[in-house]
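**Student:** Next input, structure requested:
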Amino acid sequence: MVVAQRGVIPPPKHYADSAWFKYILSCCAATTAELVTYPLDLAKTRLQIQGEKGLNSNGLQPYRGLAGTGVGIIREEGALKLWQGITPAVYRHLIYSGTRMVLYEKVRDHLFTTRPDGTRPVWQAIVGGILVGGIAQFLASPADLVKVQMQMEGRRRLEGKPPRVHSAGEAFIKIYQAGGMRGLWKGCMPNVYRSALVNLGDLTTYDSVKRYFVNSWGLPDTYWTHALSSTLSGLVSAVLGCPADVVKARIMNQPTDSKSRGLLYRNSADCFLKTVRNEGFWALYKGFVPCWLRMGPWSLTFWITYEQIRNACGTSAF
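**Tutor:** Coordinates of the predicted model:
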């Protein structure tokens, strides 16, 4: 594939560098990455939740690793169930990815310090990544809540439990009816913490590493530089985000009382402590391999798609 290098593309059109156009491009790239890697996210969520105290497995064999989880889902529920919950996942990225990408670029271009060599202080990138990641996830948290609950529906039915929801729209309505607006933000804080850390690993790492490769190593701003930078950012994201991801998934999946209060965990700190006490510290890294294998390809797919469609549309380099 021939990739046009930055600096030699035609001048951007009048709308190409506008915030709304970049928002649309980031949503397109995120949707592509989500569709490609979603089965890994489903496997990761199943692995993270299984084994927690207070849930009945009805004698079902626990999943063993990424491949075993995928095979088990196909055998027990059908291949299409690997994409169960994909609709709210896409809805989430229409809010989350668009918001975080546009906000980060605005903050970076207007508030960060630019050195003569084109690089920027890493601490500014860290603060910016954490801030925009938390804000974007707070706005998208209801869609993430629906996604997690829909991902577990197939497993619940195999355990002999009645289905909670049949579609994303029904899930939104039922959650709202049970807990109001507050119920839609159940598990919001661990979700915000997780996304702040993931954004630190993904967006901040990609931005800083890519600029280092281009400005210090002299690598061209092309496909292979994007691939190398996104691979590193996916690894850092998985290491930083997996414990918070486990806590988020468990809080969002737990049953609630009539006042939308969790029956297993009071808050994210309580979930963290109970998980470590009941299952050991490494339970916080349950599903790490699928988490990493998902974040790596997701980051790779997203950044390559995003950079290429920006290039094709005449938008300036990220």
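**Student:** going forward, measure contacts between C-alpha atoms and count neighbours the same way
**Tutor:** Will do.
**Student:** All the strands of the stretch 51-200 of the chain, in order from the start?
**Tutor:** Applying DSSP state E, counting those that start in this stretch to the stretch 51-200 of the chain gives no strands.
**Student:** quick one, helices of it?
**Tutor:** All helices of the stretch 51-200 of the chain, identified by DSSP state H, counting those that start in this stretch, fall at 65-77, 86-111, 122-151, 153-158, 168-184, 188-199.
**Student:** Could I get the contacting residues of residue 193?
**Tutor:** 134, 244 (C-alpha atoms under 8 Å, 6 or more residues apart in numbering).
**Student:** picking up where we left off before, can you tell me which of the helices of the stretch 51-200 of the chain is most buried?
**Tutor:** helix 188-199 (a mean of 26; mean count of other C-alpha atoms under 10 Å).
**Student:** Which residues outside the helix or strand following it are in contact with it?
**Tutor:** Where DSSP states H and E defines the elements, the next helix or strand beyond helix 188-199 is helix 205-215. Contact with helix 205-215 is made by 117-120, 122, 125, 219-221, 225-226, 229-230, 232-233, 236, 318, as judged by C-alpha under 8 Å, 6+ apart.
**Student:** Mind checking which of the residues you listed are buried?
**Tutor:** Among the contacts of helix 205-215, those classed as buried by 16 or more other C-alpha atoms under 10 Å are 119, 120, 125, 221, 225, 226, 229, 230, 232, 233, 236.
**Student:** what's the distance between residue 203 and residue 246?
**Tutor:** Counting by C-alpha to C-alpha, to the nearest Å, the gap from residue 203 to residue 246 is 21 Å.
**Student:** The closest residue to residue 133 other than its chain neighbours: what's it in contact with?
**Tutor:** Spatial nearest neighbour of residue 133, excluding adjacent residues (C-alpha to C-alpha, 6 or more residues apart in numbering): residue 196 at 4.6 Å. Listed by C-alpha under 8 Å, 6+ apart, the contact set of residue 196 reads 129, 130, 131, 132, 133, 134.
**Student:** returning to what we had before: tabulate the buried ones among the contacts of helix 205-215 (a markdown table), appending distance to residue 285 and secondary structure.
**Tutor:** A markdown table is the format used below for these (distance: C-alpha to C-alpha, whole Å; DSSP: H, G, I helix; E, B strand; the rest coil):
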| residue | distance to residue 285 | secondary structure |
| --- | --- | --- |
| 119 | 34 | coil |
| 120 | 32 | coil |
| 125 | 26 | helix |
| 221 | 34 | coil |
| 225 | 29 | helix |
| 226 | 28 | helix |
| 229 | 24 | helix |
| 230 | 22 | helix |
| 232 | 19 | helix |
| 233 | 18 | helix |
| 236 | 14 | helix |
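**Student:** The structure of the following sequence is requested for comparison with the preceding one:
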Amino acid sequence: MASNRKTKEPFWLGGAAACMAVCFTHPLDQTKYRMQVLKSQTSMFNVMYRFASRDGITSLWTGLSASILRQGSYSTARFGIHTALSEQVLKHTGQSKISLPWNIACAGVAGGIAGVIGNPAEVALVRMCADGAKPQAQRFGYSNAVHAMVRVAQDEGFQAFGKGITANIARSVLMNVSQIATYASAKQYLVGSAGLGDDIKTHTIASLAAGTMATTICAPADVLKSRLQASAGKEGLLTVLRSGLREEGVRFLMRGWTPAWLRLTPHTVLTFVFMEKLRQLTTIGIPWLQTGRVSSQKAELR
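**Tutor:** The predicted structure follows:
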């Protein structure tokens, strides 16, 4: 019976898990974008309370359609391409488990490609989330992700979908490398050396480590990307960087770290937990998630 199960992870699996996760974490994601655009020293909780009081609790999910579109494009690409590259590496090396250097290389390439693929939806997401923090006259007023994409193309041309793409590619590479490599290494250590089981507790601990690492490494690129994409002007990356350093100091590069951590870490936990569960339903093993214990279980199933 087990031999009839698929042994290859579906390309869409990571994207599906991320779409499920973002439905829970979108309010924190929205707050992160608003804090990065706002130039005040307001705390995360004050920002959430302020907008929830003014616009209602449901307003915290404004932009969810763009968030799902973004995860459906970006996360599907970064996880799917990474797994495809990992499988090719295993064929080339003849190994049963991908090494850390190869894992980092595959994650970096996949992250860069995903950054390009997901940038149009990212532009829509940042604008829809940041709209509530702007004066009425400066808002874009998109009703949903599709409306946002159409309006951007009509009003600014298709080149607007490339706004902030350099910072987004850098962030995507850093995100994929730090998140995937940290999760895989932490999971391997917990199962192989710490004696924990390959279960939801292990997945949660490994995800917490991955979320913290990814948040810290990606913060500067994330802030620059958000400010570029939230603007309808022609400012370039260096202009935004110089302006931020001059007006706010170097600490502006870490603006929104707390909501970013509070958003990314739960999102990372939910994404990997959902992905592990989906993996159990659709495949026996993912090359970059395998541990010694998983490999032996796979052999027994055969």
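**Student:** circling back: among the helices of the stretch 51-200 of structure 1, single out whichever gets nearest to residue 286 of structure 1.
**Tutor:** Closest of the helices of the stretch 51-200 of structure 1 to residue 286 of structure 1 is helix 65-77, at 9.5 Å (criterion: C-alpha to C-alpha).
**Student:** sorry, back to before: now, the most widely separated pair of the buried ones among the contacts of helix 205-215 of structure 1?
**Tutor:** By the measure C-alpha to C-alpha, 221 and 236 form the most distant pair in these, at 21.4 Å.
**Student:** What's the local residue count around residue 299 of structure 2?
**Tutor:** 9 (other C-alpha atoms under 10 Å).
**Student:** tell me which element it is part of?
**Tutor:** Taking DSSP H and E as the criterion, residue 299 of structure 2 maps to helix 292-301.
**Student:** Over to residue 14 of structure 1?
**Tutor:** According to DSSP H and E, residue 14 of structure 1 maps onto no helix or strand at all.
**Student:** That one and residue 310 of structure 1: what is the separation?
**Tutor:** When distance is defined by C-alpha to C-alpha, residue 14 of structure 1 is 14 Å away from residue 310 of structure 1.
**Student:** Please apply the same query to residue 281 of structure 1.
**Tutor:** 42 Å.
**Student:** got it, and residue 247 of structure 1?
**Tutor:** 35 Å.
**Student:** Pick out whichever of those two has more residues nearby.
**Tutor:** Per other C-alpha under 10 Å, whichever of residue 247 of structure 1 and residue 310 has more neighbours is residue 247, with 27 against 22.
**Student:** circling back: dump the helices of the stretch 51-200 of structure 1 into CSV; add distance to residue 20 of structure 1 as well.
**Tutor:** Output for the helices of the stretch 51-200 of structure 1, formatted as CSV (distance: least, C-alpha to C-alpha, whole Å):
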stretch, distance to residue 20 of structure 1
helix 65-77, 38
helix 86-111, 8
helix 122-151, 16
helix 153-158, 36
helix 168-184, 26
helix 188-199, 21
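**Student:** Map residue 68 of structure 1 onto structure 2.
**Tutor:** Residue pairing (TM-score structural alignment): residue 68 of structure 1 is matched to residue 46 of structure 2.
**Student:** Next up, the contacts around the nearest residue to residue 133 of structure 2 once chain neighbours are set aside.
**Tutor:** Among residues not flanking residue 133 of structure 2 along the chain, residue 34 sits closest, at 6.1 Å (C-alpha to C-alpha, 6+ apart). The neighbourhood of residue 34 of structure 2, defined by C-alpha under 8 Å, 6+ apart, consists of 129, 130, 132, 133.
**Student:** Now name the helix or strand holding residue 34 of structure 2.
**Tutor:** helix 13-37.
**Student:** Okay, buried residues for that helix please.
**Tutor:** Buried, per 16+ other C-alpha under 10 Å, within helix 13-37 of structure 2: 13-22, 25-37.
**Student:** mean deviation (superposed) between that helix and structure 1, please.
**Tutor:** For helix 13-37 of structure 2, the mean deviation from structure 1 after alignment is 1.0 Å (mean C-alpha distance after the TM-score superposition for structure 1).
**Student:** what's around residue 58 of structure 2, how many residues?
**Tutor:** Applying other C-alpha under 10 Å, we find 9 residues neighbouring residue 58 of structure 2.
**Student:** Map it onto structure 1.
**Tutor:** In structure 1, residue 58 of structure 2 lands on residue 80 (TM-score structural alignment).
**Student:** now do residue 70 of structure 2
**Tutor:** So residue 70 of structure 2 corresponds to residue 92, using TM-score structural alignment.
**Student:** From residue 134 of structure 1, how far off is that match?
**Tutor:** Taken as C-alpha to C-alpha, the span from residue 92 of structure 1 to residue 134 of structure 1 is 14 Å.
**Student:** next one: residue 208 of structure 1
**Tutor:** On the measure of C-alpha to C-alpha, residue 208 of structure 1 and residue 134 of structure 1 end up 19 Å apart.
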